[in-house]
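Asker: Predicted model and sequence follow; I will ask about them next.
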Amino acid sequence: MSCTFEVDRNNLQSCFRSVVCDAAHVSTPVDKAAIDALSSGLPNEKGKGLSTAHFPLAVSDALSLELKMLSEQALCRVTAELMAEATAADTPIMSYTQNGTSVPCMRRLLDMGLWLSNNAVTDPGVVYTLLEQVFEGSTLSECKDVFSWVEEHTEVLNKEVLMKRGKLIMLRTSNELLRRLSKANDTAFCGRILMMLASFLPLSERSALNLASKTNTANVTKCEKDYEEDEAMEG
């Protein structure tokens, strides 16, 4: 990784953090806040003069791979920072605020990540990467709050362009979360996760198919032969 890339990434990271955490930007709509961060943080003319009229980006106007990598890494690093700060402050991640802001920082960051993914600024799967990062670093109690955000944005998250790149990440994240939950004590939460997966993935989804035709050979069913005795008695 070049020094220039690191400098550009850190600059964009600072801009993302500013529009997420500073009280002066929290009241700004997510789309405008994201564009402001891009305009200030992108290292070349691609970010200059952007407005809501440019989005979603056409294929010919799409950011280069390097700039998409900048955006993704900057978002992931801000996510890690906020999680560490919320833990240090002993505050649930989805309730953590800074500088007297009224909107939790992580909620606004996820909103921004979803907007950027949905408008072709970053890879469509970036919002799922952020969610996986948050779920992995959260307690089970915090995971319920994060999952509530997922349920609130199901309609957008379920768009084909996003789900095509993010369904495996979401499936992996959900399965890992189910493994952490108690089947006896967290039945309601497990049900919410399964219902969400059912709405995201079609019945023909390959992950639900036994493509290798594997069977449980250890399961032997023993059949009782009482019918032979019955026939002998009848005879």
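Answerer: The structure has been received and is ready for your questions. As the structure is a computational prediction, the values presented were derived from the model and not from experiment.

Asker: use CA for all of it now, contacts and neighbours both
Answerer: Fine.

Asker: buried set for the helix or strand harbouring Phe16?
Answerer: Assigning secondary structure by DSSP states H and E places Phe16 in helix 3-21. For helix 3-21, the neighbour count (16 or more other CA atoms under 10 Å) marks 8-21 as buried.

Asker: And for stretch 148-156?
Answerer: Result for stretch 148-156 [16+ other CA under 10 Å]: buried residues Trp149, Val150.

Asker: which residues touch that stretch?
Answerer: Arg107, Asn118, Leu157, Met196 (CA atoms under 8 Å, 6 or more residues apart in numbering).

Asker: For Gln73, which non-adjacent residue is closest in space?
Answerer: Distances taken as CA to CA, 6 or more residues apart in numbering place Arg9 nearest to Gln73, at 7.1 Å, with adjacent residues excluded.

Asker: what residues are up against that neighbour?
Answerer: So, once contact is read as CA under 8 Å, 6+ apart, Arg9 ends up touching Leu70, Ser71, Gln73, Ala74.

Asker: Who wins on neighbours among the residues you listed?
Answerer: Ser71 (26 neighbours; other CA atoms under 10 Å).

Asker: just checking, next helix/strand downstream of the longest helix seen in the chain?
Answerer: Using DSSP state H, we find that the single longest helix of the chain is helix 65-88. Counting by DSSP H and E, the element after helix 65-88 in chain order, helix or strand, is helix 105-118.

Asker: on that earlier part again, what comes up buried for the longest helix of the chain?
Answerer: 67-80, 82-83, 86.

Asker: quick one: contacts for Leu157?
Answerer: Leu157 touches Leu114, Val150, Met163, counting by CA under 8 Å, 6+ apart.

Asker: switch the cut-off to 10 Å
Answerer: Applying CA atoms under 10 Å, 6 or more residues apart in numbering to Leu157 gives the contacts 114, 117-118, 124-125, 127-128, 150-151, 163, 166-167, 200.

Asker: Could you do Asn185 as well?
Answerer: No residues are in contact with Asn185 under the rule CA under 10 Å, 6+ apart.

Asker: what do you get for the one 5 residues further on?
Answerer: For Cys190, the contacting residues are Ser174, Leu177, Leu178, Arg179, Leu181, Ser182, Lys183, Ala184, Met196, by CA under 10 Å, 6+ apart.

Asker: burial of the first one, as a residue count?
Answerer: Okay, so that is Ser174. Residues near Ser174, counting by other CA under 10 Å: 20.

Asker: one more structure, for comparison:
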Amino acid sequence: MTSYDKEIDRLQGLVLDALRQHTLPEAVAQQLVHASFPDAVVSVSPPAFKPLPAAQQEQLTNALHAAAAQLLADAKAAGQQVMQYKLEPGREQAAVAELLDAVLWLAPQTPSPLDIGLPAQLLEQITEGASVQECEGVFVYLDSRTATFKSPAFAEMRCKNTLLRTCNMLLKRLSKSANAMLCGRILLFLAKLLPLTERSGVNLGGSFNTDNATPVEDVQETFFSNPQVALQPGKWGEVSRDIKRVLDKFRLEKVTVGESAAVASLRDATFRRHFLLQCLVLMQWCERPRQKDKAGLRAKLLEDMQELRARVYASLESTPDKGPQFAAAIRHLMQARPRLCCLGGQLGGLEAKARALQHRCSGRPEPPAGQSQLT
């Protein structure tokens, strides 16, 4: 074993000792730094540190990664899930959560002995080492720290890119059918974490999902999945007719006995908003198609579109809860980001942001970590 490896082992032992002796993140972090490199501690109260030389920072970083790997191995040996394994019975949090919280507290200190990107890197490592069954527990922790990762201290894109990579890794490992709720929660987390213009959330190539064939009564789903069809001769009349037909159904106050589930769902606010957003995106694309596609609608048809768009916004405003506020926010997004909203005729990042907005417009607090946000 080299002297470097011995130093990493020494620091790893100090990490685990600090975790065993303390539960508060700041106490764990302060003891770790003081025991590892006493000169890095400027003041205990209030806590103040100074940056470590590059070599020492690398050693401490590697020791923290080694400690995380050790906790993963210990959890497996104990037959427990990684986010349930505790160093001692009766402790409030899992050992991995205590380690992450200590690093989350220490990394944004100004100055700090750690790199600001380390918390996200440790989360990525833990996600890679966790089984599929353990993934939900890891994500519940991540979701519960959303406010921390959205704070200015973690504003650097390399932090967010690591979290994006971690979430994409989770999505690839999870089953879209068996883990549908968890996949949805991960997408909502990314919608809250990343800006609307994040490249990973938009259809940069403007591609259409022409294989999408969702059978819906009286609605031409073809136009939503492939907006180019709406620009073909005589097709806009079908689009306008079908949208108006649905808008007329939205005005119904009662659902009569014997109606199909598809018709009854028209009274559902989430379904309405989803459909109306699709209509707005479709119309905006037809109004401003990509250069390689055909020209937009002729003047007479554009007049019909403006009238139809006004009806769609009116329907959005009448959809509870807080319909006027929701409609105003969507109008702002459509006007401020016209190209983003038109890419591929798909909602992309707009839909995820709109869902988060819809939840806020409901007047209810966001569900706590571990509960679905898709209900």
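Answerer: Here it is on my side, so go on. Predicted model, so just to flag it, every value in this text is computed and none were measured.

Asker: Let me see the TM-score of these two.
Answerer: Taking TM-score structural alignment, normalised by the length of the first structure as the basis, the two superposed chains have a TM-score of 0.79; 213 aligned residues with a CA RMSD of 2.8 Å.

Asker: picking that back up, filter the contacts of Cys190 of the first structure to the buried ones?
Answerer: The buried subset of these - by 16+ other CA under 10 Å - is Ser174, Leu177, Leu178, Met196.

Asker: now those as TSV including secondary structure and distance to Ser141 of the first structure?
Answerer: Shown next, in TSV, are these (DSSP: H, G, I helix; E, B strand; the rest coil; distance: CA to CA, whole Å):
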residue	secondary structure	distance to Ser141 of the first structure
Ser174	helix	15
Leu177	helix	12
Leu178	helix	13
Met196	helix	18
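
Asker: quick one: which of the residues you listed is nearest Asn99 of the first structure?
Answerer: Nearest to Asn99 of the first structure among these, counting by CA to CA, is Leu177 at 31.9 Å.

Asker: Next up, the contacts around the residue lying closest to Asp115 of the second structure once chain neighbours are set aside.
Answerer: Of all residues not flanking Asp115 of the second structure in the chain, Ala107 sits nearest, at 6.0 Å (CA to CA, 6+ apart). By CA under 10 Å, 6+ apart, Ala107 of the second structure lies in contact with Ala29, Pro113, Leu114, Asp115, Ile116, Gly117, Leu118, Pro119, Ala153, Phe154.

Asker: Just the closest of these to Gly90 of the second structure, please.
Answerer: Ala29 (21.1 Å).

Asker: counterpart of the closest one in the first structure?
Answerer: Aligned counterpart of Ala29 of the second structure in the first structure: Ala34 (TM-score structural alignment).

Asker: number of nearby residues for the residue lying closest to that match once chain neighbours are set aside?
Answerer: Excluding its sequence neighbours, the residue lying closest to Ala34 of the first structure (CA to CA, 6+ apart) is Met112, at 6.3 Å. Met112 of the first structure sits with 24 neighbouring residues when counted by other CA under 10 Å.

Asker: Look up how far Glu98 of the second structure lies from Val281 of the second structure.
Answerer: Distance of Val281 of the second structure to Glu98 of the second structure, given as CA to CA, to the nearest Å: 45 Å.

Asker: and if you look at Leu52 of the second structure?
Answerer: From Leu52 of the second structure over to Glu98 of the second structure (counting by CA to CA), the distance is 23 Å.

Asker: looking at it, Ala120 of the second structure is touching Leu104, isn't it?
Answerer: Yes - counting by CA atoms under 10 Å, Ala120 of the second structure touches Leu104, with 9.0 Å between them.

Asker: Overlap in contacts, those two.
Answerer: Phe149, Phe154.

Asker: which ones are touching the residue nearest the centre of the second structure?
Answerer: Residue closest to the average C-alpha location in the second structure (CA atoms, centre = their mean): Leu190, at 1.6 Å. Going by CA under 10 Å, 6+ apart, Leu190 of the second structure touches 143, 146, 160, 163-164, 167-168, 184, 198, 201, 349, 352-353.

Asker: Report the buried members of those residues.
Answerer: Using 16+ other CA under 10 Å, the buried members of the contacts of Leu190 of the second structure are Asp143, Lys160, Leu163, Leu164, Cys167, Asn168, Gly184, Gly201, Gly349, Ala352, Lys353.

Asker: Secondary structure added to those, as CSV?
Answerer: Listed next are those as CSV, based on DSSP: H, G, I helix; E, B strand; the rest coil:
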residue, secondary structure
Asp143, helix
Lys160, helix
Leu163, helix
Leu164, helix
Cys167, helix
Asn168, helix
Gly184, helix
Gly201, helix
Gly349, helix
Ala352, helix
Lys353, helix
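
Asker: can you put the residues you listed in JSON lines and add distance to Leu277 of the second structure?
Answerer: As requested, these are exported to JSON lines (distance: CA to CA, whole Å):
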{"residue": "Asp143", "distance to Leu277 of the second structure": "27"}
{"residue": "Lys160", "distance to Leu277 of the second structure": "28"}
{"residue": "Leu163", "distance to Leu277 of the second structure": "28"}
{"residue": "Leu164", "distance to Leu277 of the second structure": "26"}
{"residue": "Cys167", "distance to Leu277 of the second structure": "26"}
{"residue": "Asn168", "distance to Leu277 of the second structure": "26"}
{"residue": "Gly184", "distance to Leu277 of the second structure": "19"}
{"residue": "Gly201", "distance to Leu277 of the second structure": "17"}
{"residue": "Gly349", "distance to Leu277 of the second structure": "12"}
{"residue": "Ala352", "distance to Leu277 of the second structure": "11"}
{"residue": "Lys353", "distance to Leu277 of the second structure": "12"}
